[in-house]
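Colleague: sharing a model prediction with you, sequence too.
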Amino acid sequence: MAYFSISIHQWFRQSSRSLPWRKTNNSYKIWLSEIILQQTRVDQGLNYYLKFVENFPTVFDLAEASEDQVLNLWQGLGYYSRARNLHFTAKLIVDQYDGVFPTAYKDVLSLKGVGVYTAAAICSFASNLPYAVVDGNVYRVLARYFAVDTPIDSTIGKKVFQDLADELLDREQPGNHNQALMELGALVCTPKSPDCENCPVALMCQSRKEGTQLSFPIKTKKIKVRKRYLHFFVFCVKDKVVLLKRDENDIWKGLYQFPLIETDSEILSGDEVQNRFGDITAITDITLKHQLTHQTLFATFHRVFVDEYQTLKGEILVKNIDLIDYGMPQLLIRYMEDRDIFTL
């Protein structure tokens, strides 16, 4: 075990990336980075982290912001529940902890949007507390190093890998140890093309000895992908368009969108349009495919040009040049940029 820890520490000092959240022990900024990096690559999350720190340098600033401001800044990052949880938790920290980020593991774990991995990361990185992190990178490194054939997505597997991580943890430098292990998975022990020649623990890696690196980690569950057919109606009212905020407990909650009809197939009937909007002349524009983790979206955009529009409940008229101020799903941003709707 000492060989493993010493080896990854030495490698980390020489080969790790220079990232801003690694240069601070500020719990707020570390928490911010961890929430942003959930389900997000570092190269994508970095700019969002910098934007959030610039706009909300303290937890007080984030707590005082409106949800629209937070969602607009998060725009394009996906998994918007993270942004809502971030905002909710900032207000809770201000109200219940007087703006001082909690340091005890049980208190950090109790925060909305924080799970076992994130709590361990925050506590070890910010306060050097001895909690081992187990994320996707760690699962992969440990599964290959020990050739563990227990599925990582099983209840038993989660316990097996957490126990392994706990046993390996350098309790004098838990923060550095966790960072090194995660970085090893991100840069060297990658999913499809592991760089075994430059791996600091290759000598003792069981799967490398057996030539079975790509067989690990093992998963049992297959993701079921649901198809959804969305028909967006872009009402162009001179230099304005119609928007409404999504408030149902679904994807993109809290973001703005065009009026929508969702169907069970790609076919949209005239009766459905009539029942929703009355007599309108719509021009079908384009269909875009958008892949989410568990859903495949087929979004068809229909243009409707009118001189005036009577907004319904929840709808607003927004000038094209002001659309940039409204948090919208990346799918709609793609469409508007392609059609120059921001500047029409």
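Modeller: Thanks, I have it. Residues are numbered from 1 along each chain as shown.
Colleague: use CA for all of it now, contacts and neighbours both
Modeller: Noted.
Colleague: assign the nearest residue to Ala299 once chain neighbours are set aside to helix, strand or coil.
Modeller: Excluding the flanking residues, the one nearest Ala299 by C-alpha to C-alpha, 6 or more residues apart in numbering is Leu230, at 4.6 Å. What DSSP: H, G, I helix; E, B strand; the rest coil gives for Leu230 is strand.
Colleague: repeat that for Ala83.
Modeller: When classified by three-state DSSP, Ala83 comes out as helix.
Colleague: what's the neighbour count on the residue nearest to Ala299?
Modeller: Look at Leu230: counted by other C-alpha atoms under 10 Å, it has 21 neighbours.
Colleague: now swap in the one 10 residues further on and tell me
Modeller: Residues lying near Lys240 (other C-alpha under 10 Å) number 20.
Colleague: show me where this structure has strands.
Modeller: 226-237, 240-245, 256-257, 260-263, 283-291, 295-306, 315-319 (DSSP state E).
Colleague: report the central residue of this protein.
Modeller: Gln39 (4.1 Å; C-alpha atoms, centre = their mean).
Colleague: ok, and here's another one to check against it:
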Amino acid sequence: MSKLHNATDFQRRVVSWYDQHGRKHLPWQQDRNAYRVWVSETMLQQTQVSTVIPYFERFMARFPDVTALATAPIDDVLHLWTGLGYYARARNLHRCAQTIASTHSGEFPNTVDALCELPGIGRSTAGAIVSMAFQQRAAILDGNVKRVLTRLHAVDGWPGTTAVQKELWQIAEHYTPHERVQDYTQVMMDLGATLCTRSKPQCTQCPVQDLCAAHAQGTPTAWPHSKPKTVKPVKAAWFLMLQLPDQRCYLTPRPPTGLWGGLWCFPEFTSSAALDDWLTQQGYALDLREDWATFRHTFSHFHLDITPVHLRTSNVINAEEQGQWVQPHLDEALGLAAPTKRLLEKLRS
């Protein structure tokens, strides 16, 4: 790692750049409070701003404050999250809102340590809430800031390791100011999102180009170092799409934790034979099934090859109490797993 630079000079440069070029009109920057910062930071984890904006606006319209979120059914929350992915974020938002409502009288704690005790809030999100909502000094280290600081000091190693994380937090703490901390926090995210991008950094426009060790070495995109590659395993699943004459399809809820936790999906089987066994038990004729083309859905740690099986029937199955019959256009407010939403759209068309 290169030597740390003068913090005051660094702060002055980046905040001056923010005054001229920073983003100041994002939805969560308007009427800013702890709740809006928290929701936006959670949505922005591993998701781009352009994707998040419409989700954030719909979410705020339905859940304008933490009490509204805390008292809402989890299905309503997951429904508005459908398509954003990483659904544990939505479940944690709901649990955290309930904790804030019940334990903190609906008010967010204003310290990093207290916020980190809440479900789903990590150190960087807590720092964003404290600095941007309460305007108190707190460092952040989201993906954009990691990239900026890793290049600034040519920090070796994958940022996902404990040792590199510790080093980056020390750097982040060094540069975080006491004054204008709200603007400083925003500009550090802006630099990573707009200039110090992953593949095409615009170094000539960067206010700290001459301080950047990665730029000095001529290979800024060599940092941050990539995660050591591993081969993702491939798993298989068969989704059963039962459909009644009135077009309704049968969906079942997933367990509250684990893969697609709490979301609604087509009944899933680990093999074609297991699906056939279930159909036989329910009294369906196996020759009515129609296998659609297999497609792949990729998670962070494995690939899932899904074979949809379509079966038209007039028989309302015995297990109806476990699920719901819904129209493909889905008027019901249900949180859907992405492959389920995709298949419903195909059935509708």
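Modeller: That came in fine, so what should we check first? The structure presented is a predicted model; accordingly, all values stated were derived computationally and were not measured.
Colleague: hey, which of the strands of the first structure is tucked in deepest?
Modeller: Comparing these by mean neighbour count (mean count of other C-alpha atoms under 10 Å), strand 256-257 comes out on top with a mean of 24.
Colleague: can you add distance to Pro151 of the first structure and give the strands of the first structure back as TSV?
Modeller: TSV is the format used below for the strands of the first structure (distance: least, C-alpha to C-alpha, whole Å):
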stretch	distance to Pro151 of the first structure
strand 226-237	24
strand 240-245	41
strand 256-257	40
strand 260-263	37
strand 283-291	26
strand 295-306	24
strand 315-319	48
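Colleague: right, and Thr293 of the first structure touches Val225 too?
Modeller: Yes - counting by C-alpha atoms under 8 Å, Thr293 of the first structure touches Val225, with 7.5 Å between them.
Colleague: just give me the neighbour total for the residue mapped onto Ala34 of the second structure from the first structure.
Modeller: Under the alignment (TM-score structural alignment), Ala34 of the second structure maps onto Ser27 of the first structure. The number of residues packed near Ser27 of the first structure is 20, by other C-alpha under 10 Å.
Colleague: ends of stretch 126-145 of the second structure, what's the gap?
Modeller: Its first and final residues considered, stretch 126-145 of the second structure spans 15 Å by C-alpha to C-alpha, to the nearest Å.
Colleague: what range in the first structure matches it?
Modeller: Here stretch 126-145 of the second structure aligns to the first structure at residues 119-138, judged by TM-score structural alignment.
Colleague: from the chain's centre, how far out does that stretch sit?
Modeller: 18 Å (C-alpha atoms, centre = their mean, to the nearest Å).
Colleague: then stretch 312-324 of the second structure?
Modeller: Distance of stretch 312-324 of the second structure from the chain centroid (C-alpha atoms, centre = their mean) equals 33 Å.
Colleague: and what of stretch 199-206 of the first structure?
Modeller: Taking C-alpha atoms, centre = their mean, the mean C-alpha location of stretch 199-206 of the first structure is offset from the chain mean by 31 Å.
Colleague: would you mark the buried spots in it?
Modeller: Neighbour-count burial for stretch 199-206 of the first structure, counted by 16 or more other C-alpha atoms under 10 Å, picks out 199-202, 205-206.
Colleague: which residue in the second structure lines up with His9 of the first structure?
Modeller: With TM-score structural alignment as the criterion, His9 of the first structure matches Val15.
Colleague: right, and its match touches Met189 too?
Modeller: No - if you go by C-alpha under 8 Å, Val15 of the second structure and Met189 don't touch, sitting 11.8 Å apart.
Colleague: where exactly do the helices run in the first structure?
Modeller: For the first structure, the helices defined by DSSP state H occupy 2-15, 27-36, 42-55, 59-64, 67-74, 81-97, 105-109, 116-127, 136-146, 155-168, 174-187, 206-210, 270-277, 330-338.
Colleague: out of the ones you listed, flag the one nearest Lys253 of the first structure.
Modeller: Nearest of the helices of the first structure to Lys253 of the first structure, taken as C-alpha to C-alpha: helix 81-97 at 7.5 Å.
Colleague: rewinding a little: can you pull the contacts of the residue nearest to the centre of the first structure?
Modeller: Gln39 of the first structure makes no contacts at all, as judged by C-alpha atoms under 8 Å, 6 or more residues apart in numbering.
Colleague: so which bit of the second structure is stretch 58-74 of the first structure matched to?
Modeller: Using TM-score structural alignment, stretch 58-74 of the first structure pairs with 65-81 in the second structure.
Colleague: quick check: buried residues in that stretch?
Modeller: Residues 65-67, 69-70, 74-81 are the ones in stretch 65-81 of the second structure that count as buried (16+ other C-alpha under 10 Å).
Colleague: same check, this time on stretch 4-17 of the first structure
Modeller: Applying a neighbour-count criterion of 16+ other C-alpha under 10 Å, the buried positions in stretch 4-17 of the first structure are 4-5, 8-9, 11-12.
Colleague: can you check stretch 177-188 of the second structure too?
Modeller: 177, 180-188.
Colleague: returning to what we had before: could you dump the helices of the first structure to a markdown table with distance to Thr300 of the first structure?
Modeller: Output for the helices of the first structure, formatted as a markdown table (distance: least, C-alpha to C-alpha, whole Å):
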| stretch | distance to Thr300 of the first structure |
| --- | --- |
| helix 2-15 | 46 |
| helix 27-36 | 30 |
| helix 42-55 | 27 |
| helix 59-64 | 36 |
| helix 67-74 | 23 |
| helix 81-97 | 25 |
| helix 105-109 | 41 |
| helix 116-127 | 38 |
| helix 136-146 | 35 |
| helix 155-168 | 40 |
| helix 174-187 | 37 |
| helix 206-210 | 47 |
| helix 270-277 | 13 |
| helix 330-338 | 10 |
